[in-house]
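Student: okay, predicted coordinates and the sequence, questions at the end:
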Amino acid sequence: MAQKTQIKQEDRRSEMAFTGKNYKLLLISMAVVAAGFILMIGDTDIYDMRKTLIAPMVVLAGFSFGIYAILKK
């Protein structure tokens, strides 16, 4: 009986929280967020549609995808 509990405790310690797939998804989400911030820089026109509408949506999509990547099992 004691041996079974010892094996289960060893399995818990060696199990990683994230897999390789999670890390890939996190890297993709960070790239999407970076792309959104890159879209925000550029011309001097402050109220451009790209800066006020598209770029914030891309950044929010990147953060949402990052949350999904963290919660993905």
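Tutor: Thanks, I have it.
Student: every contact and neighbour count from this point should use C-alpha atoms.
Tutor: Will do.
Student: so which residue is dead centre in this structure?
Tutor: Compute the mean C-alpha point of the chain, and by CA atoms, centre = their mean the closest residue is Gly66, 2.3 Å away.
Student: show the contacting residues for that residue.
Tutor: 25-26, 29-30 (CA atoms under 8 Å, 6 or more residues apart in numbering).
Student: A further structure is provided below for comparison with the first:
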Amino acid sequence: MEDRNKLAFGRKNYLLMLATIGALMLGFILMSLDTETYGFGFLGLTLGPLLLVIGFALGFFAILVKDKPAE
């Protein structure tokens, strides 16, 4: 009989998803802090979007990674 209490993801997946949310929040905050006109400074064009790409890649990795089953 199958185990009905087993969660879809393991602890590792949830921790990576929290890191994903943190990276995405930091990326959007950094883009909003840019003081250049229309956000054309370093924070708005380089660092913020780079953190967003890293955050989304980490999110896909967090979904796809297989956690070791607890014994």
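Tutor: Ah, there it is. Remember, it's a predicted structure, so these values are computed and weren't measured experimentally.
Student: what's the TM-score once they're superposed?
Tutor: Superposed pair, TM-score by TM-score structural alignment, normalised by the length of structure 2: 0.79. Supporting alignment: 64 aligned residues with a CA RMSD of 1.3 Å.
Student: which one of the contacts of Gly66 of structure 1 has the most neighbours?
Tutor: Of the contacts of Gly66 of structure 1, Ser29 is surrounded by the most neighbours, 22 neighbours in total, counting by other CA atoms under 10 Å.
Student: ok, back up a step: now which residue in structure 2 aligns to the residue nearest to the centre of structure 1?
Tutor: Taking TM-score structural alignment, the alignment pairs Gly66 of structure 1 with Gly59 from structure 2.
Student: give me the mean deviation of the helix or strand hosting that match from structure 1.
Tutor: Counting by DSSP states H and E, the element that carries Gly59 of structure 2 is helix 48-64. Helix 48-64 of structure 2 differs from its equivalent in structure 1 by a mean of 0.4 Å after superposition (mean CA distance after the TM-score superposition for structure 1).
Student: same question for stretch 12-21 of structure 2.
Tutor: Looks like 0.6 Å for stretch 12-21 of structure 2 (mean CA distance after the TM-score superposition for structure 1).
Student: identify the residues contacting that stretch?
Tutor: 55-56, 58-59, 62-63, 65-67.
Student: report the buried residues of the longest helix anywhere in structure 2.
Tutor: Counting residues, the longest helix found in structure 2 (DSSP state H) is helix 11-32. The neighbour-count check on helix 11-32 of structure 2 (16 or more other CA atoms under 10 Å) flags 13, 16-17, 19-21, 23-24, 26-28, 30-31 as buried.
Student: in structure 1, what range does it match?
Tutor: So helix 11-32 of structure 2 sits over residues 20-41 in structure 1, by TM-score structural alignment.
Student: chain center to the matching stretch, what's the gap?
Tutor: 7 Å (CA atoms, centre = their mean, to the nearest Å).
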